[in-house]
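Engineer: what follows is a predicted protein model with its sequence.
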Amino acid sequence: MTSNESFIVDHQSDSCRFTIPNTQAVLEYQLDSKQGRVDFSRTFVPQDMRGSGAAQALVSAGLRWAREEALTIEASCWYVDKFLRRKRS
């Protein structure tokens, strides 16, 4: 895969995760709907997909969903935290 490829991202809300179908790539989260908060806790991309933009696609989809739902975003996952800091700059 190249970094120019786009990815289809599937939101599996019942499992609290975003995935790229037919891969092990995943963004997991914990939702606290009473507090209106989501914590993106883990991102995993298989070795052969790293550098392809897969993690960015997962995080972008997750953040877009959280904003559409007007959730407060937290990031205990280092990659999501790094992504958010870069976007704020």
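Structural biologist: Perfect, thanks for sending it.

Engineer: from here on, contacts and neighbour counts on C-alpha atoms
Structural biologist: OK.

Engineer: longest helix in the protein, please.
Structural biologist: helix 54-68 (DSSP state H).

Engineer: name the helices or strands packed onto that one?
Structural biologist: Packing partners of helix 54-68 (3 or more C-alpha pairs under 8 Å, 6 or more residues apart in numbering; DSSP states H and E): strand 17-19, strand 26-32, strand 37-44, strand 72-75.

Engineer: at 7 Å instead, please
Structural biologist: strand 17-19 (3 or more C-alpha pairs under 7 Å, 6 or more residues apart in numbering; DSSP states H and E).

Engineer: what comes into contact with the strand it packs on?
Structural biologist: With C-alpha atoms under 7 Å, 6 or more residues apart in numbering as the test, strand 17-19 has contacts from 9-12, 25-29, 58, 62.

Engineer: adding another structure so you can compare the two:
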Amino acid sequence: MEIHHDAHGGRGRFASGGGEETAEMTYHMRGETVVVFDHTFVPPALRGRRLAEQLVAAGVEWAKAEGLRIVPQCSYVAALFQRRPDYRALQAEA
């Protein structure tokens, strides 16, 4: 599935799907150099496709390209950061 990035007013999301069948990871900015990944959601009909992991990967690539550090506030994102040393290198203090 294709992932879209929408951002406005210091908040944004990476999303896939549409309508009630939308998987998303939301974030908000903390200052100019830190992004907080605060929530992931995958509707039941889309589960089992590793969509949440793909959304986080898209967010990490975006943050890396923008020179941002990441706070993995969402429990899913935090668990993924624990498994991925390459992600932990971008982690900011909570």
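Structural biologist: Okay, I see it. Predicted, not measured: the structure shown is a model, and the values here were computed from it.

Engineer: so the longest helix of the first structure aligns onto which residues of the second structure?
Structural biologist: Using TM-score structural alignment, the residues of the second structure aligned to helix 54-68 of the first structure are 51-65.

Engineer: how near is the most centrally placed residue in the second structure to His5 of the second structure?
Structural biologist: Centroid check for the second structure by C-alpha atoms, centre = their mean gives Val56 as the closest residue, at 3.8 Å. Applying C-alpha to C-alpha, to the nearest Å, the value for Val56 of the second structure to His5 of the second structure is 12 Å.

Engineer: tell me the residue in the second structure aligned with Pro21 of the first structure.
Structural biologist: Superposed on the second structure with TM-score structural alignment, Pro21 of the first structure falls opposite Gly17.

Engineer: that match - how many residues pack around it?
Structural biologist: Look at Gly17 of the second structure: counted by other C-alpha atoms under 10 Å, it has 15 neighbours.

Engineer: same check, this time on Ile20 of the first structure
Structural biologist: Neighbour count for Ile20 of the first structure, taken as other C-alpha under 10 Å: 19.

Engineer: how about His11 of the first structure, what's its partner in the second structure?
Structural biologist: Using TM-score structural alignment, His11 of the first structure pairs with His5 in the second structure.

Engineer: before we move on, the earlier item: and the angle for the longest helix of the first structure with strand 26-32?
Structural biologist: 20 degrees (axes from the mean of the first three to the mean of the last three C-alpha atoms, to 10 degrees).

Engineer: what sits up against helix 54-68 of the first structure?
Structural biologist: Contacts of helix 54-68 of the first structure (C-alpha under 7 Å, 6+ apart): 7, 9, 18-19, 27, 45, 73, 80.

Engineer: if you set the cut-off to 8 Å instead, what comes out?
Structural biologist: 6-7, 9, 18-20, 25-27, 38, 43-45, 72-73, 80, 83 (C-alpha atoms under 8 Å, 6 or more residues apart in numbering).

Engineer: by how much does it deviate from the second structure on average?
Structural biologist: Compared with the second structure after fitting, helix 54-68 of the first structure deviates on average by 0.6 Å (mean C-alpha distance after the TM-score superposition for the first structure).

Engineer: lovely, talk soon.
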